[in-house]
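Enquirer: for reference, the sequence and a predicted model appear below.
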Amino acid sequence: MFDIQLFGRVEVRTRGTLLAGHDLGGDRPRRLLALLALRGPQSTAELADALEEKNNDIESDMSVLQDKMEPMIHRHRGRWSLDPDQVRVDVHRFDELLAAAAGRPAERALKPLTAATFLAARPLLEDEDTPWAAEARAAYRAKLVTARAGSTITV
């Protein structure tokens, strides 16, 4: 199982091993992994557009990432994806916790909101200075603020 952390630095933990930075193949492969973990299946063209790179560069970087992260990265029908049976992503857990808190009375929303707040203690993709990362950071910050306001409790 691979645990991908997007809150804070992009990191991958598996079987007691921590992979970060150049362990993931460099900056572009790390960003590709983050995009797949955050957005789900993407075509080469979609990844190239997000990173403002050429399709050939994306293909090359995905090959590097696949070598580093096999068996969790797949390509099917022209779309790259992470194997959901092999990967857990902290932002998905964050979304699950917010969904669990939604619509609950304050006393029942406290536990999942506290857990979501703990997960989001560091900014999403904190080391990424790109437009797509800034947009995602703002969206997740807004999700947390909205969930807190909707619960009428402070965590």
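Expert: Looks like it came in fine. The shown structure was predicted, so the numbers you read here are calculated from the model rather than taken from an experiment. Residues are numbered from 1 along each chain as shown.
Enquirer: rest of the way, CA atoms for contacts and neighbours
Expert: Will do.
Enquirer: mind checking how far L19 is from A109?
Expert: 34 Å (Cα to Cα, to the nearest Å).
Enquirer: these two: who's more crowded?
Expert: Neighbour count, other Cα atoms under 10 Å: between L19 and A109, A109 has more, with 23 against 17.
Enquirer: number of residues surrounding the closest residue to that one other than its chain neighbours?
Expert: Once flanking residues are discounted, A109 sits nearest to A101: 4.3 Å by Cα to Cα, 6 or more residues apart in numbering. As a burial measure, A101 scores 24 neighbours (other Cα under 10 Å).
Enquirer: putting a second one here so we can go through both:
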Amino acid sequence: MQLCGGLRVTADGCCVGPRQLGGAKPRQILVALLLRRGQAVCKASLVGQLWGDTPPAGATSTLEGYVSLLRKRLDAVALGLGSAVRTVPGGYLLDQTCIEVDVHRFRDLSAQARRRDGAEAVHLYAEALNVVSGVLLPDEHLDWVDEARAGLGTELLHVLDEAAEAALTAGDLDGAHRWARRAIRRDPFDEKAWRVVLECCGRRGLHAEGLRAYDECRRLFADELGCTPGPGVREVFERLLESVRRVDDDPLAALMDAVVRLHLVVSSPDEAALVPSGRGSGRAGDLDDEDDWRLLERFLSMARRRLVGRSPLSA
């Protein structure tokens, strides 16, 4: 049974949606039982979930009628499926031994992944994250469904962080970057995910892309939270900067180093102190903005002369 992306019941090649389950109340009963894995739900709790603080007269009898209708609709999907909704003392229990629910499979696979390492863990995390590709029950707008949706969202973010870290450790940089970015889309302030993004850029040698990603992160934190990213993100950023600068034997890297320093001086003076000096002093913050500006001017002047020299108009 599928809860993410919308309620679906699939059996024997037949798939039905929420409208085929007998209406809103039978559907909500099924959802309540599906979310309580292996746990009985008492009738009083179900009455509260269906009608809130204002249940109708004879609500318990009405509930029992809805359960009977739900069983018939499930039997219409697959013979015997309705018997999975079992009556227990004081309530109902959904027998999930013969039913696979996407949310529970996601949790099972995630738990298995935590007990593995390397490529095996990455594979299990990939399976788990493919299971919950949509939002939990997007068409249901009830407080208890909203609570379950928020809880699953928190779980999903945690698993994305775990998967990205596991993939990074295993050397799967594509997977690590993809899952970290997916985590950031869910929570733009997820520093674990930002750190993985920067680490992936550094290991691939995509230093400019990494610096752009850090600038994106820094601006977001500054604009929305009024602070800078935490020490984990900043530590990876410093290593990216060290990789950018090759002053002694790489003129292009020296130019990049100067551009990065000038950009940080202009956009974030506090961050500029993190940039190592290109003059060989080895002390962070030992900057000479005039030297950087002269280097940039010299490069632009050389480029201008070359371009003008190639221009047909120069003759």
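Expert: Yep, that arrived. Just so you know, these numbers come straight off a predicted model, no measurement behind them.
Enquirer: wouldn't the residue nearest to A109 of the first structure be in contact with A115 here?
Expert: No. Contact criterion Cα atoms under 8 Å: A101 of the first structure and A115 do not qualify, at 10.3 Å.
Enquirer: how about G21 of the first structure, what's its match in the second structure?
Expert: The alignment partner of G21 of the first structure in the second structure, by TM-score structural alignment, is P18.
Enquirer: again, but for A121 of the first structure
Expert: So A121 of the first structure corresponds to S133, using TM-score structural alignment.
Enquirer: go on, W132 of the first structure?
Expert: So, by TM-score structural alignment, W132 of the first structure is matched to W144.
Enquirer: helix/strand/coil for its match?
Expert: Three-state call for W144 of the second structure (DSSP: H, G, I helix; E, B strand; the rest coil): helix.
Enquirer: ok, now P71 of the first structure?
Expert: coil.
Enquirer: likewise P55 of the second structure?
Expert: coil.
Enquirer: ok, it - contacts?
Expert: Listed by Cα atoms under 8 Å, 6 or more residues apart in numbering, the contact set of P55 of the second structure reads V47, G48.
Enquirer: so how far is G90 of the second structure from it?
Expert: 18 Å.
Enquirer: and L129 of the second structure, by the same measure?
Expert: Taking Cα to Cα, one finds L129 of the second structure at 36 Å from G90 of the second structure.
Enquirer: these two: who's more crowded?
Expert: The neighbour comparison of L129 of the second structure against G90 (other Cα under 10 Å) goes to L129, with 18 against 10.
Enquirer: give me the mean distance between stretch 42-49 of the first structure and the second structure.
Expert: Superposed on the second structure, stretch 42-49 of the first structure shows a mean distance of 1.1 Å to its aligned residues (mean Cα distance after the TM-score superposition for the first structure).
Enquirer: what does that stretch rub up against?
Expert: In contact with stretch 42-49 of the first structure (Cα under 8 Å, 6+ apart) are residues L32, L35, L36, K54, N55, I58, E59, G78, R79, W80, S81.
Enquirer: mind giving me the PyMOL select for those residues, buried ones only?
Expert: Those of these that count as buried under 16 or more other Cα atoms under 10 Å are selected in PyMOL with:
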select buried, resi 32+35+36+55+58+80+81
